[in-house]
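> How does the following fold in three dimensions:
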Amino acid sequence: MVYIDKEKLKEIYPPNFRLDGDIQKGYINEDGTIEGVFTLDGFEPCTLDGMEGLWNEEKRLFIPNEVAEQGAKSLVGAPILAPTPKIENIREFFEKRYSMLDCYFENDESVYNLSTDEDVLKKYEDSKTSFVFLSIDMVKSTELSLKLPLELNSIFDNLFLNEIASIIRGMGGYVYKSVGDELIAFFEPANLLNKVDDSILCSDYIRVFILDYLNKFLEKNNLPQVGFRTSINYGEVYVKNVGDKLELNGYNLSATIKLQNFAKDNEIILGSNVVNIANKKWKSRMKKLKVNPRKLKKEGLHEGMKVYRLHNLEGRYD
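Have a look, this model is predicted:
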């Protein structure tokens, strides 16, 4: 019979490995106490030598409830898998943004906000830190630029990027920079598990908005339909001031951008760094891609990196 404490648990599971669980019939109070029963996947409630806890038959592992609850306390006041977005009703948010799309063609500057969220980065200046990164670009934008007048093409790009930025910020993320038709964003890992979930949910919201709302607007105005490619990754970078501008430097950011090359039209690609951290409900929708190590090396990625695609998403574009 094996008893386990928090330190021993860290030895068994790698850093940032997610032990998924649920709080049944309850929430975590502000004082950290849990109302309800906390469970972990693969574990069953058990009483051992008078101590209540959870038992995993495969690992022959017993975790006292007090230890198991520590994993939930970081989500104070919210149930497991509760994202932390500012958007309360995503459908209402989509409808509101849809009603504002005409503003881009009326030179209404109020809809433009692609500036870098430098206030967030300032607290990390001259230090190493980890972020969850999300990168998205427009599919076949070069072909569109050849079809559209120069002024209209500029409006097209701004509409696409600004609407994505509004969703990202609404989901608790921040804009790092936009380059051409590509937008790079980051999520602070104050609570890493939640931020990974938020970034994946954010990417799915972007997918729905582009395909169900933005393209509907474009079709109504006899404009070309658009597609996207999205990639999500997690890792450490260095925040440095370069010419009075904060820059993020490091492999993990560049890897996020390069992962887009493995995406087909309207696909969401995930780096292996986020897979172990993601909630089980997202993991069930992740499919590992067969990628030749030579192609990874050619793209400047670690040859052992695993690449996943998010699939079986709800909606008519599965």
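
> contacts and neighbour counts: CA atoms only from here.
Noted.

> Please name every helix or strand in contact with the strand of greatest length in the chain.
As far as residue count goes, and with DSSP state E defining each element, the longest strand of the chain is strand 227-241. Where contact means 3 or more CA pairs under 8 Å, 6 or more residues apart in numbering; DSSP states H and E, strand 227-241 is packed against strand 127-139, helix 192-208, strand 246-249, helix 251-258, strand 267-271, helix 272-275.

> Which parts of the stretch 51-200 of the chain are strands?
Per DSSP state E, counting those that start in this stretch, the stretch 51-200 of the chain carries strands over the ranges 51-56, 61-64, 127-139, 174-179, 182-187.

> Sequence B follows; please return its structure for comparison with A:
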Amino acid sequence: MLFPTEFDVIVVGGGHAGTEAALAAARMGQTTLLLSHNIETLGQMSCNPSIGGIGKGHLVKEVDAMGGAMAIATDEAGIQFKILNSSKGPAVRATRAQADRILYKQAIRSRLENQPNLWLFQQAVDDLMVEGDRVVGAVTQVGVQFRARAVVLTAGTFLDGKIHVGLNNYAAGRAGDPPAISLSARLKELKLPQGRLKTGTPPRIDGRSIDFSRLQEQPGDLDPIPVFSFMGSAAMHPKQLPCWVTHTNERTHDIIRAGLDRSPMYTGVIEGVGPRYCPSIEDKIHRFSDK
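Below you'll find the model as predicted:
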């Protein structure tokens, strides 16, 4: 079925990249359609709910300077803010925030729903409409065809995604969400190069199960409280909370070493390249346990 309206831009995927792309196109006056398999997960922080830092803080500032949503959404959702390297010169300082994942998602969703020229549609994309050497639209899982002058793919690691838990693995975009297998296969048909990235997601721990008296409190910066957006203010922040520092010990290291033969990173099951500055805990123990 062909949808009667033709759009200027279609964005496939509603994560960090997709929501920013859709908002940017709509702000430029382009009729924009954002397609996501689940409207309820638009802007969801899948892994570490941290924004900015030494490696990424400048990117958040650049997105903000172009009118993007990430920095201002972080100001509305950040429960701890710190200026890293504050004892050093301005060139190496960076803002980092820990965000409330629910508040962040709400802030992004609100901007999407109130942005003129932007339409949201809940449906997974399985195929692309190609005429000659141009992509002219997207086809959803139930066969709805949307035409557009440009299609932006931001499906990310959902493309033929896999989750590994010890010796078990299964197809998924993230825990509880299906992968984009058909779309990935279509890209292979079009001879577009693909790679596989790897990230390790730590378990979520119920705070009621933690003995905080045995941990080291790590407060955020309070005087003044940093902000991320050029248009933000500390008054936007929700209640500020401390982080808590814990440590591994030799017994922890022994347990991890004893289980390396069951780690997908060391059995050859995972082939993707992990983030350089965010190794998994077993990788830390294996490579530099003395630090």
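
> List the TM-score for the superposed pair.
Here the TM-score for the pair of chains, by TM-score structural alignment, normalised by the length of structure 2, is 0.24; 129 aligned residues with a CA RMSD of 6.8 Å.

> returning to that earlier point: for the helices and strands packed on strand 227-241 of structure 1, give me a markdown table that also has distance to residue 307 of structure 1.
Output for these, formatted as a markdown table (distance: least, CA to CA, whole Å):
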| stretch | distance to residue 307 of structure 1 |
| --- | --- |
| strand 127-139 | 15 |
| helix 192-208 | 15 |
| strand 246-249 | 22 |
| helix 251-258 | 11 |
| strand 267-271 | 5 |
| helix 272-275 | 6 |
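
> can I get the ones you listed in JSON lines with distance to residue 168 of structure 1 and mean neighbour count?
Output for those, formatted as JSON lines (distance: least, CA to CA, whole Å; neighbours: other CA atoms under 10 Å):
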{"stretch": "strand 127-139", "distance to residue 168 of structure 1": "9", "mean neighbour count": "21"}
{"stretch": "helix 192-208", "distance to residue 168 of structure 1": "6", "mean neighbour count": "22"}
{"stretch": "strand 246-249", "distance to residue 168 of structure 1": "18", "mean neighbour count": "18"}
{"stretch": "helix 251-258", "distance to residue 168 of structure 1": "16", "mean neighbour count": "21"}
{"stretch": "strand 267-271", "distance to residue 168 of structure 1": "15", "mean neighbour count": "25"}
{"stretch": "helix 272-275", "distance to residue 168 of structure 1": "18", "mean neighbour count": "21"}
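
> and residue 23 of structure 1, which of those is closest to it?
When those are compared for distance to residue 23 of structure 1 using CA to CA, the nearest one is helix 192-208, at 15.2 Å.

> got JSON lines for the strands of the stretch 51-200 of structure 1, with distance to residue 70 of structure 1 too?
Output for the strands of the stretch 51-200 of structure 1, formatted as JSON lines (distance: least, CA to CA, whole Å):
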{"stretch": "strand 51-56", "distance to residue 70 of structure 1": "13"}
{"stretch": "strand 61-64", "distance to residue 70 of structure 1": "10"}
{"stretch": "strand 127-139", "distance to residue 70 of structure 1": "22"}
{"stretch": "strand 174-179", "distance to residue 70 of structure 1": "29"}
{"stretch": "strand 182-187", "distance to residue 70 of structure 1": "23"}
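
> Quick one: closest of the ones you listed to residue 6 of structure 1.
With CA to CA as the criterion, residue 6 of structure 1 lies closest to strand 61-64 of the strands of the stretch 51-200 of structure 1, at 9.0 Å.

> For the closest one, enumerate the helices and strands it packs against.
Here strand 61-64 of structure 1 is seen to pack against strand 51-56 when contacts are counted using 3+ CA pairs under 8 Å, 6+ apart.

> circling back to that earlier point, nearest to residue 309 of structure 1, out of the helices and strands packed on strand 227-241 of structure 1?
When these are compared by CA to CA, strand 267-271 sits nearest residue 309 of structure 1, at 4.6 Å.

> Could you tell me the angle between that closest one and strand 127-139?
Direction vectors for strand 267-271 of structure 1 and strand 127-139, defined by axes from the mean of the first three to the mean of the last three CA atoms, to 10 degrees, enclose an angle of 160 degrees.

> by how many degrees do strand 267-271 of structure 1 and strand 227-241 diverge?
Using the same axes, to 10 degrees, the inter-axis angle of strand 267-271 of structure 1 relative to strand 227-241 is 40 degrees.

> Strand 267-271 of structure 1 to helix 192-208, inter-axis angle?
For the pair strand 267-271 of structure 1 and helix 192-208, the angle between their directions (the same axes, to 10 degrees) equals 160 degrees.

> Now do strand 267-271 of structure 1 against helix 251-258, angle only.
Between strand 267-271 of structure 1 and helix 251-258, the angle formed by their directions is 160 degrees, by the same axes, to 10 degrees.

> gap between residue 147 of structure 2 and residue 188 of structure 2?
Note on residue 147 of structure 2: its distance to residue 188 of structure 2, by CA to CA, to the nearest Å, is 21 Å.

> More neighbours: which of the two?
More crowded of residue 147 of structure 2 and residue 188, by other CA atoms under 10 Å: residue 147, with 23 against 12.

> Name the residues of whichever strand or helix holds the more buried one that are buried.
Counting by DSSP states H and E, the secondary-structure element that holds residue 147 of structure 2 is strand 145-153. Going by neighbour count (16 or more other CA atoms under 10 Å), the buried part of strand 145-153 of structure 2 is 145-148, 150-153.

> and the next element down the chain from it?
The helix or strand immediately downstream of strand 145-153 of structure 2 is strand 162-165, counting by DSSP H and E.

> What residues of that next one count as buried?
Applying 16+ other CA under 10 Å to strand 162-165 of structure 2 flags 162-164 as buried.

> How many residues are close by residue 120 of structure 2?
Here the count is done by other CA under 10 Å, and residue 120 of structure 2 has 16 residues near it.

> Show me what the helix or strand harbouring it is packed against.
For residue 120 of structure 2, the host element (DSSP H and E) is strand 118-122. Strand 118-122 of structure 2 sits against helix 16-27, strand 32-36, helix 101-113, with contacts defined as 3+ CA pairs under 8 Å, 6+ apart.

> quick one, which of the ones you listed is nearest to residue 184 of structure 2?
Closest to residue 184 of structure 2 of these is strand 32-36 (CA to CA; 15.3 Å).

> Sounds good, over and out.
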